[in-house]
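> Sharing a sequence plus its predicted fold:
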Amino acid sequence: MSNTTDVATAPADTDSTQPKAVWAVAFASVIAFMGIGLVDPILKPIGEQLNASPSQVSLLFTSYMLVTGVAMLITGVISSRFGAKKTLLAGLALIIVFAAAAGLSNTVGQIVGFRAGWGLGNALFIATALATIVGSATGGVARAIILYEAALGIGIATGPLVGGLLGGISWRGPFFGVSVLMAIALVAIVVLLPEGPKAAKPTSLAAPFKALRHRGLLVVSITALLYNFGFFTLLAYTPFPLDMGTYAIGFIFCGWGILLAISSVFIAPKLQARFGTLPMIALAVGLFAADLAVMALFADHKPVLIGGVVIAGLFLGVNNTLITEAVMISAPVERSTASAAYSFVRFAGGAAAPWLAGKLGETSISLPFWIGAACTAVGVVVLLGGRKALAHIDDHDPAPHSVEEAQALTVGD
């Protein structure tokens, strides 16, 4: 990547004590990333207690993804005009309000609507959290990125576990838990984080759409859209055929999150350095498609489904890091612009995936896995078909713990 000097010039030995503002943002980041898998353990209880079908419950993911994808187009515009602190606080406030409202809901439709608002808040927050930590941390960029990656990994791994524990009390528990924790984070950021300078040049709303004219970026974005159908089949549908308690689902997806975090941070860079970016993306996505196909073949065998969920974390972690790192250098545009364009296509375009998986599952227990596997496999075909437009991506030497690497992890996950 381009900023190897950031890491090279970081002090080798600095005081490990970070400003309180950094810890406040890091804590809020953990809670924000918990939201990825927090609702998994309570999907089935919500359906049972609110008399909703799997496809209706899966709309919790669809509304969240759709709004997140669209909101990614405007987060740069907002943060460049109002500053990082105001953007962070706006995102946190939205999550607090909509998470609490979801916990107070009495219908699935209400929860779906409030999850959409939650998606807007999360987009505003995660778009500026990394820059805030880097700007406030001591010890150089490398140390700040390590802290950020740790927050991301902890959040992804513990989200399903916390959701299972609180969901064992009530399906409303995870929503209220997020609201309370985010309120604590908001107060900490108000008190501890100083106002930062605004961007010298405001971001253009049209920039992400113009970026998609570059074939390399478009190929990667469509690939991600297609494997999203497999990803959200795994995340939003699997709890229904598993038909287990909230604690069990929480522990299963916690295992998935741990492997995803480990492979994202530690395994993916090593594989990339040895075998190249495109070959490893294709292999990771292909193995994930095979994993889903095995789950389809043995959809009525819970041990196979459990193993399929957990092992998928390895493939998704490698893929998420490498494909979104490829996004950063796939087109001659600013990395924030490339990320916004990629996120829009991936999330907004793939928003139908959770609902489709739930709807197909009402007809056949294995059909969602087959469709997810097929879409994911097509993603490999699209990627390899556009490899000429991406032939340059391994000409860049990625820096360990670079800002771009952390951006890739955030967008990917």
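Sure thing, it's come through. Numbering: from 1, shown residues only.

> rest of the way, CA atoms for contacts and neighbours
Noted.

> mind listing what residue 125 touches?
32, 87, 88, 89, 90, 91, 92 (Cα atoms under 8 Å, 6 or more residues apart in numbering).

> farthest-separated two in these?
Farthest pair in the contacts of residue 125 (Cα to Cα) is 32 and 87. Separation: 14.3 Å.

> Helices - which of the contacts of residue 125 land there?
Those of the contacts of residue 125 mapping onto helices are 32, 87, 88, 89, 90, 91, 92, per DSSP state H.

> Which element, helix or strand, includes residue 145?
Take DSSP states H and E as the rule and residue 145 turns out to sit in helix 140-167.

> quick revisit: wait, which of the contacts of residue 125 is closest to residue 201?
Nearest member of these to residue 201, counting by Cα to Cα, is residue 87, at 16.5 Å.

> Counting neighbours, what do you get for residue 194?
Residues lying near residue 194 (other Cα atoms under 10 Å) number 12.

> Helix, strand, or coil at it?
coil (DSSP: H, G, I helix; E, B strand; the rest coil).

> how much space between it and residue 93?
Residue 194 sits at a distance of 18 Å from residue 93 (criterion: Cα to Cα, to the nearest Å).

> picking that back up, include neighbour count and distance to residue 266 when you put the ones in helices among the contacts of residue 125 into JSON lines, please.
Putting these into JSON lines (neighbours: other Cα atoms under 10 Å; distance: Cα to Cα, whole Å) gives the following:
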{"residue": "32", "neighbour count": "26", "distance to residue 266": "22"}
{"residue": "87", "neighbour count": "25", "distance to residue 266": "31"}
{"residue": "88", "neighbour count": "26", "distance to residue 266": "28"}
{"residue": "89", "neighbour count": "19", "distance to residue 266": "31"}
{"residue": "90", "neighbour count": "18", "distance to residue 266": "33"}
{"residue": "91", "neighbour count": "27", "distance to residue 266": "30"}
{"residue": "92", "neighbour count": "28", "distance to residue 266": "30"}
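
> One more to weigh against that first structure:
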Amino acid sequence: MHKRESKTTSPFKQPKAVWAVAFACVISFMGIGLVDPILPALADSLHATPSQVSLLFSSYLIVTAVAMLVVGWFSSRFGAKRTLVIGLSVIVVFSALAGATGSINGIVGFRAGWGLGNALFIATSLAVIVASASGGFGGAIILYETALGLGIAVGPLLGGELGAISWRGPFFGVAVLMAIALIATIALVPDLPRPKKITSPLAPLKALRHRGLLTMGIMALLYNWGFFTMLGYAPYPMELDAHELGLVFTGWGLLVALFSVYFAPRLQARYGTAAVLYANLFCLGVVMAVIAAGVSTPTVVIVAVIVSGAFIGINNTLTTQAVMLVSPVERPVASSAYGFLRFIGGGLAPYAAGKLADAMDLSVPFYLAALTFILAIPVLASGHRLLRQAEANLDEGEPVQPSLTPVGAVAPSGEPRVVVAVGDHDRAPAIVDAAARLARDTSSPLEVVHVRQTAVVDDQAADAEDLAQARAAVKDHLDRLAGQGAAATGQVLNSVGDHAAAGRALARHAADVGARVVAVGNSPRGPLTQFADGSFTTALTHACACTVVLVGTGTDSAPRPLNAASLAQLRGAGT
């Protein structure tokens, strides 16, 4: 059953089921940087070349890429919890086998099995957290982002500490921690309803026929080529032990997490998705060229790798968000298609880098990585019109984000209206009723806008509710108002990104229809959630050309105007 947010929600007031999956998410995200600190030790202990060791990344990522094509079908066929449990079980088994083997070929093979388990897990973990959360959709997203940040930052640190004892330590450490997460998931996570529609295993490949999705996928392939070249080969010229490498990649991971969650949305709001991605890819190309030129100077490589974390964090968030903007297919299908191309690039890069390094020089793979980042810019530019149209809601065919879906009768044009914006929380009816009184007092038509959001975290996207639920919520408001003798029209506002992005989208709609007033209520979200994903009301007030009012829902439900003088006290408020 879909749960509405309570009056004041905290991302950390969640049931045990959510914490069980969040813990597993931390361990899963650790896998990104866990093995980096032990790459030189693996090469020394197993008498392997760097190109042989790099196959740990290739086998893991290529299997993950292929699995991304079928995980949507698997999850819709067998259910989210069962998919989650199977994924965790596979990770436990293959990470333990990787630690127990004595050959580099054995580790490469077992990492492939690990990749299969990880694909099953990451494809369902966000959906399970959102479905099980009682702290509201926004709280669930913040918790997932926190797990991502902890995993990326702590993974290299734990890998370095365990790797200082033995190269087998990180593999066995993951096996033990994932086994704990598996037991908790089995015991605490309830069975979730299966989707009514089973996803076709061919759906992701068919989705790539859409030009916008294919363009973003190829751009992500080139980006990940450069990214995983750095991740797989940068540890060698640093000339550090496992513990020191762990500290370096912990600094890198902290920047990835911070810029992904906090800075990417704010840069996007100021400059636009495409402009930020162009500049970001260019900066990554420069950083990689610096590594190539300074490959014989460990300090240069160390600093450049840490700095790259900021640009990688921005790119991870905005690339996935751009995929959701331009794609006309369902979110899980778009994520699978994009993930397939993304991980293919990441899987092929370490193998090719190893061959180039063996045949020529260690700087050559990094120069090639710099080139792939730069090549990603014209690829993205070839889809610039599609991305700009998506952001401006000008595309044809199926609606793209942000978009408005009418519910019931269409509002008459030409007459200034009162627009009231509400989310999926239990105070929404009272906010709508207060706005209806404002509309009656000003002799204005009323339009109810239900904000339906899609949150983007790393390469995953999740809807707060499906379109049918959002339409039903609007119809409930309209029916209740009709029973009170108040006529109104309704819309569902679909918005990809944070709460601030939804606020700006609503401001554009208010300008398009010549609204007299936009009414919103106090935020049901906690201050931490508002800080993380932006304030709806603050963004709306800054962008809106008409009057914005804040309506109460208690004994004092009179609308209160928002002007420049009162804006400061409302920073952090939202719908």
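Thanks, I have it. Being a predicted model, the structure only gives us computed values, none of them experimental.

> Can you give the structural similarity as a TM-score?
TM-score for the superposed chains, counting by TM-score structural alignment, normalised by the length of structure 1: 0.94, backed by 405 aligned residues with a Cα RMSD of 2.0 Å.

> residues of the helix holding residue 145 of structure 1 that come out buried?
Residues of helix 140-167 of structure 1 classed as buried by neighbour count (16 or more other Cα atoms under 10 Å): 140-167.

> Mean distance between it and structure 2 after superposition?
Compared with structure 2 after fitting, helix 140-167 of structure 1 deviates on average by 0.6 Å (mean Cα distance after the TM-score superposition for structure 1).

> Closest to the centroid, which residue in structure 2?
residue 457 (1.4 Å; Cα atoms, centre = their mean).

> what residues are up against the equivalent of it over in structure 1?
For residue 457 of structure 2, the aligned residue in structure 1 is residue 406 (criterion: TM-score structural alignment). Shown in contact with residue 406 of structure 1 (Cα under 8 Å, 6+ apart): 130, 145, 148, 149.

> Leaving out chain neighbours, which residue sits closest to the second one?
This points to residue 145 of structure 1. Using Cα to Cα, 6 or more residues apart in numbering and skipping residues adjacent in sequence, the residue nearest residue 145 of structure 1 is residue 401, 5.8 Å away.

> Equivalent analysis for the first one, please.
With Cα to Cα, 6+ apart as the criterion, residue 130 of structure 1 has its nearest non-adjacent residue at 6.8 Å, and that residue is residue 148.

> The one you found maps to what in structure 2?
By TM-score structural alignment, residue 148 of structure 1 lines up with residue 144 in structure 2.

> Equivalent analysis for residue 125 of structure 1, please.
Matched by TM-score structural alignment, residue 125 of structure 1 corresponds to residue 121 in structure 2.

> Please apply the same query to residue 372 of structure 1.
In structure 2, residue 372 of structure 1 lands on residue 369 (TM-score structural alignment).

> Confirm that that match sits in a strand.
No. Residue 369 of structure 2: not assigned to a strand; according to three-state DSSP it is helix.

> Report the contact partners of it.
Contact analysis of residue 369 of structure 2 by Cα under 8 Å, 6+ apart lists 225, 226, 227, 229, 230, 285, 288.

> Can you list which of those carry over to structure 1?
Of the contacts of residue 369 of structure 2, the ones still in contact in structure 1 (both residues aligned by TM-score structural alignment, their matches' Cα atoms under 8 Å) are 225, 226, 227, 229, 285, 288.

> give me the number of residues near residue 117 of structure 1?
Counted with other Cα under 10 Å, residues neighbouring residue 117 of structure 1 total 23.

> ditto for residue 359 of structure 2
Residue 359 of structure 2 has 10 neighbours, counted by other Cα under 10 Å.

> circling back: between the contacts of residue 369 of structure 2, which is nearest residue 49 of structure 2?
For the contacts of residue 369 of structure 2, the closest approach to residue 49 of structure 2 (Cα to Cα) belongs to residue 229, at 15.5 Å.

> so where is whichever strand or helix holds residue 433 of structure 2 in structure 1?
Residue 433 of structure 2 belongs to helix 428-441 when assigned by DSSP H and E. Aligned by TM-score structural alignment, helix 428-441 of structure 2 falls on no residue of structure 1.

> And for stretch 491-510 of structure 2?
Stretch 491-510 of structure 2 corresponds to no residue of structure 1 when matched by TM-score structural alignment.

> Span of that stretch from start to end?
12 Å.

> So for that stretch, what gets flagged as buried?
Neighbour counts over stretch 491-510 of structure 2 (16+ other Cα under 10 Å) mark 491-510 as buried.

> separation between the aligned partner of residue 80 of structure 1 in structure 2 and residue 204 of structure 2?
Under the alignment (TM-score structural alignment), residue 80 of structure 1 maps onto residue 76 of structure 2. Distance of residue 76 of structure 2 to residue 204 of structure 2, computed by Cα to Cα: 14 Å.
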